[in-house]
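A.B. asks: fold the following, please.
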Amino acid sequence: MKIRILLMALAAAVLASCEHDGYESGDGSLSYLTAELAVLHTASNRSATSADLDNGTTLSISNPFTTSWMTKADTIYRALLYYDVATDGSKKVKARSVSAVPVLRPMEQSKVKDMHTDPVGLESVWAAKSGYINMSLLLKAGKTDGEDAVQTLGLVDCGTTVGNDGKHIRHLKLYHDQGGVPEYYTVQRYASIDTKDLGDIDAVSITVNTYSGEVTKTLECK
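C.D. replies: Have a look, this model is predicted:
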């Protein structure tokens, strides 16, 4: 399933694949398999050599890998990483598979010509030690004959308010355009927000239109 990400002003929309990129690096038991949201670091040959987990742990990848969506060297990518936990207590792990996780950046409300808030399922929203805010979304999907039907996700900046306690709260709303994609089944997907993109604020308020109505989550940023 493809998801288009709505970017900031004047930037062209790009396709961020949320497909699962699976690979098997050798025979072995999956009894130590775990999955974590992470920031992957690529080397000069575009291969991921290490991963910073949301809990602050840095892992060294014993079997560096690359994927179709990891197109740049010496950079970082947000991802859901599946790996075998090291049994010797070290931080060197074997990667098993990976999925891209889109990082949503706020777009000015005045530059959104047609606001779409098609409903999604919202499992949870939480802030991580890594500085990312994560959302677990449940999207409706289905196969189509053509490639024109693509869902679009984004964040719209609805301004900043100052409370009676002097705290600055940034208000965001999830942009979601179903884009003609059939709603046959439910797919769980993660999306992240880098708090460095939110400016000097104390908290962020995120409003999501769900199938049960609008839900607003407020999280501390400091």
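A.B. asks: rest of the way, CA atoms for contacts and neighbours
C.D. replies: Fine.
A.B. asks: just how off-centre is the longest strand along the chain within its chain?
C.D. replies: Of all the segments assigned as strand in the chain under DSSP state E, the longest by residue count is strand 151-162. Computed by CA atoms, centre = their mean, to the nearest Å, the separation of strand 151-162 from the middle of its chain amounts to 15 Å.
A.B. asks: which elements pack onto it?
C.D. replies: With contacts taken as 3 or more CA pairs under 8 Å, 6 or more residues apart in numbering; DSSP states H and E, strand 151-162 sits against strand 2-5, strand 106-108, strand 168-177.
A.B. asks: let's see this one next, to set against the first:
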Amino acid sequence: MKQLRILLSIFACLLLLGSCKKDEEYVYPNVISTFIDVSTDSSGTVEKLITDKKETLQILNQEGLDGLTPDSIYRTVSIYEPKEIDTQGNATALLYSCQLIISVKPVTVDKLPNGTAKTDPLNIQSVWQSGDYINLILLPMAKDKSHIFHFMEEGITDDEDGKRTLHLTLYHDQNGDYEAFTRKSYLSVPLWAYEGRLTSGDRIILRIHTYEKGFVNYEFTY
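C.D. replies: Now for the predicted structure:
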């Protein structure tokens, strides 16, 4: 698989809806809404879902899922319905919604736009660790301009207990936008990028600038 494609804006890649039925007749499917990876085949069509537990599901409805980079993995927020095992023994799923999200390797400040650290404040809905990622649902105040997000790597320190700590800070540039309303934003820190640099039991501290509390720290174990 090629390196995870860098995306600095959030956009929907598809929305598949079933045929309309009367409310009293419709049975809602047993769907799952989650952060999940999707992989593309050699033609650039999304073909599989990959959960954070490394479980793979073949997508049954691939129409309209093309136009992406071939043989790549994308981080998404998706809604899908697990289906039966196919004749080849593969787990399958129907994909109802798939939104590509920001999931970029952290970089040092000198590699950011203008080599400047931007930490404009925002609100936080949730931050949690899952699989090879730290996931974030953020609530920046916005109006009509695109905000820029990234993750700043601020070094790895050696701790007294023999472990190491990776220090990260959220990069957020409001881009001169007015603070008119809340705009939900989805991000994931790819911890797989630190294979060989961190070992099991090392720590990650993620620092985020908020309106209410100033800078807050979230700590995780690698």
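A.B. asks: report the TM-score for the pair.
C.D. replies: Between these two chains, after superposing, the TM-score reads 0.80 (TM-score structural alignment, normalised by the length of structure 1); 200 aligned residues with a CA RMSD of 2.2 Å.
A.B. asks: H147 of structure 2 pairs with which position in structure 1?
C.D. replies: Under the alignment by TM-score structural alignment, H147 of structure 2 pairs with Q151 in structure 1.
A.B. asks: what's the neighbour count on its match?
C.D. replies: For Q151 of structure 1, the count of nearby residues is 21 (other CA atoms under 10 Å).
A.B. asks: residues contacting it?
C.D. replies: K2, I3, R4, H176, D177, Q178, G179, G180, V181 (CA atoms under 8 Å, 6 or more residues apart in numbering).
A.B. asks: surely the second one and E19 touch.
C.D. replies: Right, I3 of structure 1. No: assessed by CA atoms under 8 Å, I3 of structure 1 is found out of contact with E19, at 9.3 Å.
A.B. asks: these two: which has the busier surroundings?
C.D. replies: With neighbours defined as other CA under 10 Å, I3 of structure 1 and E19 compare such that I3 has more, 20 against 14.
A.B. asks: how close does that one sit to D74 of structure 1?
C.D. replies: 25 Å (CA to CA, to the nearest Å).
A.B. asks: what does N209 of structure 1 give?
C.D. replies: Taken as CA to CA, the span from N209 of structure 1 to D74 of structure 1 is 37 Å.
A.B. asks: of these two, who's got more company?
C.D. replies: For N209 of structure 1 versus D74, the count of surrounding residues by other CA under 10 Å is larger for N209: 20 against 12.
A.B. asks: name the nearest residue to the more buried one, sequence neighbours excluded.
C.D. replies: In space, and not counting its chain neighbours, N209 of structure 1 is closest to P119: 5.0 Å by CA to CA, 6 or more residues apart in numbering.
A.B. asks: corresponding residue for the one you found in structure 2?
C.D. replies: Using TM-score structural alignment, the equivalent of P119 of structure 1 in structure 2 is P121.
A.B. asks: who touches the residue positioned nearest the centre of structure 2 in this structure?
C.D. replies: Central residue of structure 2 (CA atoms, centre = their mean): S188, 3.5 Å from the mean position. By CA under 8 Å, 6+ apart, the contact set of S188 of structure 2 is R75, I101, I102, S103, V104, Y133, I134, N135, L136.
A.B. asks: I figured the second one hits F11, correct?
C.D. replies: Yes: between I101 of structure 2 and F11 there is a contact at 7.4 Å, judged by CA under 8 Å.
A.B. asks: show me what D27 of structure 1 aligns to in structure 2.
C.D. replies: Aligned partner of D27 of structure 1 by TM-score structural alignment: S19.
A.B. asks: regarding that match, what is its secondary structure?
C.D. replies: Following DSSP: H, G, I helix; E, B strand; the rest coil, we place S19 of structure 2 in the coil state.
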